[in-house]
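Trainee: How does the following fold in three dimensions:
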Amino acid sequence: MRKLPKSWPADQATTSKAAIAHESAQKQVTGEAVYVDDIPEWPNQLHVATGQSTIAHGNIRRIDLSAVRSAPGVVDVIVQQDIPGDPDISPVFTGDLLLAGEQVNYIGQPIFAVAATSFRAAQQAVALAEIELEPLQPRLTAEDALAHEDFVLATHSIAMGDVEAALANAPNRLQKSMSIRGQEHFYLEGQISLAVPQEDGGMHVFSSSQHPSEVQKLVAHVLGVPLNLVTAEVRRMGGGFGGKESQSAALACMAAVFAARNQRPVKYRMPRKDDMVQTGKRHDFWNQYDVGFSEDGRILGARMILAGKCGCTADLSDGIVDRAMFHADNAYSLNAAEITGYRCRTNTVSNTAFRGFGGPKSMVTTEATIETIAHRLGLDALDVRKRNLYCAEQDETPYGQKVEQHVLPELIEQLESQSDYRARRQAVKQFNNACRWQKKGLALTPVKFGISFTSKHLNQAGALVHIFLDGSVMVNHGGTEMGQGLFTKVAQIVARGLGISVSRIRPSATRTDKVPNTAPTAASAGTDMNGMAALDAVNKIKSALFEFAGEHYRVPVADISLKDDCLWLKDRTIPFEELVKIAYMNRIPLWSSGFYKTPKIGYDRSTGKGRPFYYFSNGAAVSEVVVDMLTGEYKVIRVDILHDVGHSLNPAIDIGQIEGGFIQGMGWLTTEELLWDEHGRIISNSPANYKIPTAHDVPEIFNVALFDRPNTEETAYHSKAVGEPPLMLAISVWCALLDACASVSEYAFTPDLNAPATPEQVLNAIQAAQAYNAEQSANTEESC
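Mentor: Alright, predicted model coming up:
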């Protein structure tokens, strides 16, 4: 019997479309999985550290690095002028410098870099630098940038209908603003790269990156060499969440510059504290809404201003703010809308991609608005949500795309019934009436999330599939594995396409010399694009095999199929290994490349109309919380989720993604508070003062189910993306906290509750509701 690889447990060896384990799970649990920092060090390897700016904005007047150069273990020291090629490593626009030139624009910006024989020697050496900086007035908040019209990129708007008339004629009107803080990625594996010089001036870069092709491109640019001299390789990451889409390139470029200068392997691994200071986060947003609505809670029109805190450069902020604009409707028809997105420049680290891109930052404000409308009208917020859902009668988004698959009305009805929402709503009211020192909150919120890159050219992928003479298969594609199970799902797609057991499949590291010019693994499109590219390669191989088999065995091609590790003919079966050997002897190609480009999409920025998304993923969550009235502390006591993933390729991985995304979103909205001081220095810079969720925060009752409905679009076996949408299901926790705070005033008053809703924020909201009660009581007594 053929021995199975460790990556596929024996009891899962024949499963190509079911809930099998992650391909690296066993290796990760045993410690055998190799990450960049696990690669054995070369005897002459160097390590990198950087000297950083201590002010948020200013001019560099003098740099004296003589003490740094003479420090023990130091081999090389560089400033911007020492970079052989282009020092600008921006992913899309310009301004992201590998090392600062004449000016610094945030605290922590690298000014010089050191390569030494050990990590400790490099770290100790940078402290010896003498740098004179001339401070300039920094801009630190989105509100400040908005007031001064200081933006990294041009403002963009989308609109539909007559907003002015809709607002003016609405019987009810609500104006609201909300501050929503960002989020630290806090991946388990920090930013790291290893550069190894090759012959002919080439460079092999091992990187923890979601975008190997960008690493390749930018390394080539800083070295001043063609791209074909640089190979970027990524086998796996210990988490990414968007933080390694653009930000990882700086480490690869820095290591490569030193490796080229010294012809020695160079590793650049950021300590956690440096990582939290020097790398971008999820954007803070300051949002303003003006909404008109009817007596039954239907939204008649809305004007929205979304101001993203981009930091000192553009990075990926254009697409992030666009995504916030595209998702400002969430699941609801706005009828008439004007949505404007501002890209605010601040003297802070340039913010970047994070799971959901900009979508979560507008969606939470929309859901807060729904809660406030419900309280204003004395209605259940769920009923207001259901009245405003996209449906056949109201299906056009503000950017002109029609919602074609109306999943949410049925999905919400099913979740409402399964979670026993109505009875629990009554139980919450009874609890709140009976209990003075604790209040419960309950909320059911939907998610409608568009799937595709909003930059059309990124919606493409390539793959290679090789069948070897023993019947084993290797798959390579442009997607990267960051723990989300992409490699597992693509292996299952290939196995299913070839009709063989998944144990035959081995995914190989993502490398730019195998599949070139790839998109980042982001936008929840990894499986959609790379899976379809791999399937394209499989279909080319199958076509050749079937044509050969038809001639060789004198059987019509229509009577041939591949399944259960065999070629099935009309009257017999041929084992897959035998088929492969016979095909090889007859010179039939047993490998192929595949390519995929997402169809139907296109957005015209000049008109603000188009179809930026191939389809929508949907879901809904019910969350119940209990809040301490004296401290603002709270506990999430139950969560019920029903999520739409189309026909699931792997229910175990999909449910794991939903659970993990929800908890990460809950952390963003409750405990993870990014804070800067008045000088622009980040003060939430370590695990001691930045609190991600722990096992203690996971609700004791946590029910997750999949809504089994095939994707109507032609995706891999009619599945749907699952990476990002679950994060926004956690908005139900934030809304439940708001619901609990509003219950203090019997829902007559909706207090402000910014995000994250830390216990301090919740206590402030409770006290605001209590102050409202006192004011109303005083007014009543006065009128009497």
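Trainee: When you work out contacts or count neighbours from here on, use the C-alpha atoms and nothing else.
Mentor: Will do.
Trainee: where exactly do the helices run in the stretch 151-300 of the chain?
Mentor: Here the stretch 151-300 of the chain has its helices, by DSSP state H, counting those that start in this stretch, at 163-169, 212-223, 249-262, 272-278.
Trainee: May I see these arranged in a markdown table, with distance to I39 as well?
Mentor: Output for the helices of the stretch 151-300 of the chain, formatted as a markdown table (distance: least, Cα to Cα, whole Å):
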| stretch | distance to I39 |
| --- | --- |
| helix 163-169 | 58 |
| helix 212-223 | 18 |
| helix 249-262 | 15 |
| helix 272-278 | 19 |
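Trainee: One more, so I can put them side by side:
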Amino acid sequence: MAAQKENSSNKVERMESSSAHNSAVQHVSGEANFINDISAGEKTLYGHIVYSPFAAATIRSINFGEAIGLPGIHAILSAKDIPGENQMGPVVKDEPCLAEDEVMFIGQAVLLIAADSRRAALAAEKKIKIEYRQTEAVHTLKDAIKKDLQLSSPRKIETGDVDKAFEECDHIRSGELFTGPQEHWYLETQTCLSIPAERRELKVLSSTQHPAETQAIISNVLGISKNAVSVEVRRIGGAFGGKETQANHVAAWASLLAWKTNCPVKIHLDRDTDQIITGKRHPFLSYYKIGFTEEGQIKAFDVELNADAGSSTDLTNAILERALFHVDNAYFIPNLKVVGRSWKTNKPSNTAFRGFGAPQGMAVIEQAIDRIARFLGKDPATIRKMNFYGETNNNITHYGEAVENNRLHRLWDKLTESSAYND
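Mentor: Here you go, the predicted structure:
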């Protein structure tokens, strides 16, 4: 298929042949270097993290006196050793770099170790004594809602008169939908190599989708200016949103150890650890009520979206807002009210994932339409097409934007015909 590109004069040119990815040869030959392939010399230290084994607990004491003197151990850092601010929340400052008085999820970082090798770091970890006192953990959205652990103020969008519209509907159905978490499963796990440079500066090689934010987080925890931190990203071995904010964690930890030891420090999470300590796609628990005519025309839709933020805010507010904007999906609904709330649970903070809240919002209306079709005994495709946004009318979204250049009806007809859907 011919592709298109835009030249410097803003004219669209046709590309009659495909073009190769810039690193295609290196990728297929195995010559492409990722951070874990890069060496910063013999002085490079192994960065290791001591994680919380509990989802909720207070930290009563930490003692690493026996560990610090072991062979091959260069530094052990706790929250008290952070020279800057013990925070790495990208928007809301509610995510500590290292746990100080309490832990909020299994896998939360408590201590950092700089060692000659993984073996030396593990030997040191065995000598570390941390006394915890477990507290009650909240694992599910329903429990968080029951305990009123709301993380931020509700978001709301409303158009039309929903209550009045329900009174005029032929039928009303209500439902509940839970959409679960999803692992990003990038091929390259979270990785960072932090290298001390001249004049007490740092050169940071990070597998991050957001180098400027990673730079800001590192400078914040170290208490130094941003221009003293240079973040470089040659290539990323997959991300899908999972390295938009959460690559900052490994980068901050490696940089703290490099700053303390004045040696390069590399942290490369193994697959098990990466899956345990990083956030997923936000689980949503959604409740809805939908009103419609005997023919299946939707007249009213009332939705409540509840997002599982995990232990801190991360990008939850933006993701929740995106879900509110997509709760209509492709359908014109004249009377619609949607309220979104985020809730705190004792899990790693959930984060960006491709779709960024849109799939969770769209899934609700799609389930509701399937229920309408079953109730009326009609083909779901018929109900969907009947409720599509129009080209010249019925084309204003619940947030007041006109749907322009709407090809949906024509595409739908072509696809149902080419797929022999009605045969």
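Trainee: re earlier: output the helices of the stretch 151-300 of structure 1 in a markdown table, with distance to R181 of structure 1 and mean neighbour count appended to each entry.
Mentor: Formatted as a markdown table, the helices of the stretch 151-300 of structure 1 follow (distance: least, Cα to Cα, whole Å; neighbours: other Cα atoms under 10 Å):
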| stretch | distance to R181 of structure 1 | mean neighbour count |
| --- | --- | --- |
| helix 163-169 | 29 | 17 |
| helix 212-223 | 28 | 26 |
| helix 249-262 | 25 | 26 |
| helix 272-278 | 15 | 19 |
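Trainee: These: which one's closest to S623 of structure 1?
Mentor: Nearest to S623 of structure 1 among the helices of the stretch 151-300 of structure 1 is helix 272-278; the distance by Cα to Cα comes to 30.6 Å.
Trainee: mean shift of that closest one relative to structure 2?
Mentor: In the superposition against structure 2, helix 272-278 of structure 1 averages 0.9 Å from its aligned positions (mean Cα distance after the TM-score superposition for structure 1).
Trainee: rewinding a little: identify whichever of the helices of the stretch 151-300 of structure 1 lies nearest to I180 of structure 1.
Mentor: That would be helix 272-278 among these, by Cα to Cα, at 19.0 Å.
Trainee: so the closest one matches what in structure 2?
Mentor: Using TM-score structural alignment, helix 272-278 of structure 1 lines up with residues 271-277 of structure 2.
Trainee: Mind listing residues that contact that stretch?
Mentor: Applying Cα atoms under 8 Å, 6 or more residues apart in numbering, the external contacts of stretch 271-277 of structure 2 come out as I106, G107, Q108, E183, T189, Q190, P348.
Trainee: and the fifth one, how far is that from S311 of structure 2?
Mentor: Using Cα to Cα, to the nearest Å, T189 of structure 2 is found at 21 Å from S311 of structure 2.
Trainee: and what of the fourth one?
Mentor: Using Cα to Cα, one obtains 17 Å as the distance from E183 of structure 2 to S311 of structure 2.
Trainee: Tell me which of these two has more neighbours.
Mentor: Taking other Cα atoms under 10 Å, E183 of structure 2 and S311 do not tie; S311 has more neighbours (24 against 13).
Trainee: so where's the longest helix in structure 2?
Mentor: If you go by DSSP state H, structure 2 has its longest helix at helix 358-376.
Trainee: helices or strands up against whatever helix or strand comes next after that helix?
Mentor: Using DSSP states H and E, the helix or strand that follows helix 358-376 of structure 2 in sequence is helix 380-387. With contacts taken as 3 or more Cα pairs under 8 Å, 6 or more residues apart in numbering; DSSP states H and E, helix 380-387 of structure 2 sits against helix 358-376.
Trainee: average gap between the helix it packs on and structure 1?
Mentor: Mean deviation of helix 358-376 of structure 2 from its aligned counterpart in structure 1 after superposition (mean Cα distance after the TM-score superposition for structure 1): 1.1 Å.
Trainee: residues of that helix that come out buried?
Mentor: Going by neighbour count (16 or more other Cα atoms under 10 Å), the buried part of helix 358-376 of structure 2 is 358-366, 368-373.
Trainee: on that earlier part again, name the member of the contacts of stretch 271-277 of structure 2 with the most neighbours.
Mentor: Q190 (31 neighbours).
Trainee: Thanks a lot, catch you later.
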